[in-house]
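Undergrad: Sequence and predicted structure are below.
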Amino acid sequence: MRVSISYRSAPPVPSPNIRRLQEAFGIGLCERVVKLCDADIDLPEKGVVFIGGPSGCGKSSILRFLMRNLKGVVDLNATRLPEKPLIDALDIGFGEALALFGMVGLGEAFVLLRRYGELSDGQRYRAQLAAALARQPAVLVADEFCSTLDRLTARVVAFNLRRLVWRRNCLAICAAAQHDFLHDLQPDLTILFERGNWVVRRHDPKPAPVSFAERITVREGTKRDWDYFARWHYRSHSLGIVDRIFVMELEGEPVGIVVYGHPMGACALRNKATGGRYAGRPVSAKRALLDKELRVVQRIVVEPRFRGLGLAARLLRETVPRLGVRFVECITVMGGFSGFLQKAGFVCVGRVSAPRIGR
């Protein structure tokens, strides 16, 4: 596609102020054609295109040109959600909505009950991304991409967009003056304004973890660590019988937590998964064997800014082997929609109905 953008420098009707400006600076008003861009840009059918450069260089003009000449375009910045609870704000099914909000880092029960106007700037941006993708665009465009977000959140959103584009086989075109998130965005094509010229480069991105993944560590934790994360869990009350707790951190900053405990009572699906290993035993013998061989994931929480990065699965992969038990069991709601448990090596053996409790 040939992208040729220019503008005419002279106003059609000079005003008195324009004439004063002309006289003050000794400039004429002869019309000139000023070119902002004149380049061949071969856009990929799917993937990510990034347009970067300082303010005023013509990024938005290129983006508008592309929007006029492409089909199936959805503008992220023009996407708004109705003032309904998020879970009702997308015109798609419940399961699909829950999965999509989870992919953009909004898979938290209490957040999904809030309205768009009640969200933080970072949450609104993620909600807009979910709403735009729910429309199944062929092309998603985002001017001033992540410009209103803190730089850590910008990297997370860029990483999530890249993953969503791969999964949905669409094209995303982003423009921004800052591009410290390029490692996470992994564009297939960059159009950068360098030394007065637009430079087009093609890339071959490969799936990779988020840019700060190597700086994330996991340590043994205590019940006191749960106090920080409890606000983000729909069952924030007492943990019950705890065996071990592990905390994930980014250079000392809390990122996630997993709480393992001992199993309570009988479970038909447990018998199915273990081949009836614990069935038919005397109560005391059964209890002793369960305590020796089996642990339960009581809670797993990732701090909202870091969601969508696969950190819950990583936290489980790194900590389950440290338990030294034969089985680890987890009854989950979000895990049934996001798939993070399967990514951590768990196997789904069935479904149970949630108890009707109120808070």
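TA: Everything's here; your move.

Undergrad: switch to C-alpha atoms for all contacts and neighbour counts from now on
TA: Fine.

Undergrad: Just give me the neighbour total for Leu341.
TA: 21 (other CA atoms under 10 Å).

Undergrad: Is it located within a strand, as I assumed?
TA: No - going by DSSP: H, G, I helix; E, B strand; the rest coil, the assignment for Leu341 is helix, not a strand.

Undergrad: From Val328, how far out is it?
TA: 11 Å (CA to CA, to the nearest Å).

Undergrad: ok, Lys223 touching Ile245?
TA: Yes - Lys223 lies in contact with Ile245 (CA atoms under 8 Å); the separation is 7.4 Å.

Undergrad: Between the two, which is the more surrounded one?
TA: Neighbour count, other CA under 10 Å: between Lys223 and Ile245, Ile245 has more, with 22 against 14.

Undergrad: Which strand or helix spans the more buried one?
TA: Assigned by DSSP states H and E, Ile245 belongs to strand 242-250.

Undergrad: Now do that strand: everything it contacts.
TA: Identification of contacts with strand 242-250 by CA atoms under 8 Å, 6 or more residues apart in numbering yields 215-223, 225, 254-262, 295, 315, 319.

Undergrad: Just the buried residues of it, please?
TA: Buried positions in strand 242-250, judged by neighbour count with 16 or more other CA atoms under 10 Å: Val242, Asp243, Arg244, Ile245, Phe246, Val247, Met248, Glu249.

Undergrad: putting a second one here so we can go through both:
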Amino acid sequence: MALNSSPAARAVTLEVRHRRENGPLSARARHLREVFGVETAEETVALQPVTVTPRGITLITGFSGTGKSSLLRELCRRTDVRTVADLPPIGPTDRVVDLFDSDVEETVSWLGRFGLGEPRLMMSRPEHLSDGQYHRLTLARLAHGGPGLIAVDEFCSNLDRTTAKVIAHNFQRACRFLDLDAVVATAHEDLDDFLCPDDHIRLDFDGTVGRTTGTRVPGERIEHWIGEEFTERAGDRADYETLAGYHYRAEDERWIDWENLVTEVRTVRVRGLLVAVKVFCRPFPREFEALPTLRRINESVLCQERVIVHPAFRGLSLNARMWPGTEPGTAPRQRILFAQSALGRLFPFHLRAGYRRVGHPSETPAQEQLDLADVLRRHDPGINPNSTKAITALLRSAPDDVLSEIRATAAAAFDLATRRQIVFLADLAGADVRQEDLAFVSRASADAARTADPESLAVMVETATPYRMAGFVREWAPEHGWRVAAHGSDDHTGTLAAAHR
């Protein structure tokens, strides 16, 4: 079925005919025959012969009723092609992540390419998705069958046009990376610039067929579109809170110290609508800069703490924008950007923003951290040890002896996790680690754990329990600062192709 594995895909000439039964006419139909002087036809040729070479992406457009669906049906009859009808049925208990036969890591990476790489969404029932999300899912399932030819009728037809353009762009990018051929049909004429078809066939009511050969560079229009209608500028906490609900841990937010840590907020808007936000932080509060090691880290490293993109605009590499210090007079002194992400372990979207992956301390949790998770589970077997909400509930209800045990175990784990993070960040900064500074941090950690109220202790516990994340680093470049050449790369897509080899 890999049509493009041969030097040239076979051209197919299609002719659409409508066949009708020449049965008896009703009284009203006979009246119309007399009024207009016409007879019914047993067979009519609806379209001029159309030659389709199923290589690359073919777009078929035209008004409703011009024969787009008929042309696709004839193509499916004449060639080996995958359609929605070929997809396996969705089971009564299936979640989105269950609809793919690859392992979880590959599935997450695959769904991310189609703008569906959000944990709660992947855990959802398919029927709970929005129309746009379900359309993305259908395309992801079709494309997951490997190289070959796929056909999609009513492509993005029932979606708002902004969502349709984003999906068209992501779809063509996936097809071209994966050597997929696709023939798609829609009544809308606004997707040409975003789908960048190799062949665009236009149908009209009189059966005539027009066509143009693609000359657009994939991705070129999306850049123009973003540059034309998207505005990047400084933001604030209110902007973050506007989109915070779209983050996968929105209901269990890891604490962000807006007073002592946040240095800058960047945003992207389209026609005034906030569509993306990115929050930057210093690694440690300013009062800790009295410690030479932490001061050197703060002087050299800036952390990308959060990036949130509106669901309708995912897949446009907006993470490759919104860099710190881009306003006049706001250039940061730091020359190293660090980001950490649990989602990044499975879908390393930071790579498309010019980051490189580095080992992260959380990937090899220490025994003290494992012990803390064990203590939590012993007192609440069903607890999520990475949920501050669940931990707070346990701490509030725990008797004094249990609270004391958790407090002591958390103090040791938090101390070790903090010291490991300091050593890790100092290595990124090229700074020496002073043992006196680590000793001070240990004392401060013990004091904090001993006196913390349940809410504050829960944050310490959640920080110290094993929560594996991937680490990513970017260095400032004199020639273009933080900006990404060509707005990122597809380096992460090796996992996507692996499922099809």
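TA: Now that the structure is in, tell me what you want to look at. Note that the structure is a prediction, hence the values are computed from the model and not measured.

Undergrad: TM-score for this pair?
TA: Remark: TM-score between the superposed chains equals 0.86 [TM-score structural alignment, normalised by the length of the first structure]; 341 aligned residues with a CA RMSD of 2.7 Å.

Undergrad: and Gly128 of the first structure, how many residues sit next to it?
TA: If you look again at residue 128 of the first structure, you'll see it is Gln, not Gly. Neighbours around Gln128 of the first structure, by other CA under 10 Å: 21.

Undergrad: Which position in the second structure pairs with it?
TA: Mapped onto the second structure by TM-score structural alignment, Gln128 of the first structure lines up with Thr138.

Undergrad: so what's that match closest to, chain neighbours aside?
TA: Val84 (7.4 Å; CA to CA, 6 or more residues apart in numbering).

Undergrad: Next, work out how far apart that neighbour and Leu139 of the second structure are.
TA: Applying CA to CA, the value for Val84 of the second structure to Leu139 of the second structure is 9 Å.

Undergrad: who has more neighbours, these two?
TA: More crowded of Val84 of the second structure and Leu139, by other CA under 10 Å: Leu139, with 20 against 14.

Undergrad: Contacts only, for the more buried one.
TA: Phe114, Phe171.

Undergrad: name the element it belongs to?
TA: Following DSSP H and E, the helix or strand that holds Leu139 of the second structure is helix 131-143.

Undergrad: again, but for Met460 of the second structure
TA: Using DSSP H and E, Met460 of the second structure falls in helix 454-464.

Undergrad: Specify, as a residue range, where the next helix or strand after that helix falls in the first structure.
TA: Beyond helix 454-464 of the second structure in the direction of the C-terminus, DSSP H and E gives the next helix or strand as strand 470-475. The aligned range for strand 470-475 of the second structure in the first structure is empty, by TM-score structural alignment.

Undergrad: now swap in stretch 170-184 of the second structure and tell me
TA: So stretch 170-184 of the second structure sits over residues 160-174 in the first structure, by TM-score structural alignment.

Undergrad: for the stretch 101-250 of the first structure, what spans make up the helices?
TA: Counting by DSSP state H, counting those that start in this stretch, one finds helices in the stretch 101-250 of the first structure at the ranges 109-112, 121-134, 151-168, 182-185, 223-229.

Undergrad: between those, which gets nearest to Gly58 of the first structure?
TA: Using CA to CA as the measure, helix 182-185 is the one of those that comes nearest Gly58 of the first structure, at 19.5 Å.

Undergrad: List the buried residues in that closest one.
TA: Buried residues in helix 182-185 of the first structure, counted by 16+ other CA under 10 Å: His183, Asp184, Leu185.

Undergrad: Export these as CSV, with columns for distance to Val352 of the first structure.
TA: CSV is the format used below for these (distance: CA to CA, whole Å):
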residue, distance to Val352 of the first structure
His183, 41
Asp184, 38
Leu185, 38
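
Undergrad: so which of these comes closest to Val301 of the first structure?
TA: Closest to Val301 of the first structure, out of all of the buried residues of helix 182-185 of the first structure and judged by CA to CA, is Asp184, at 22.7 Å.
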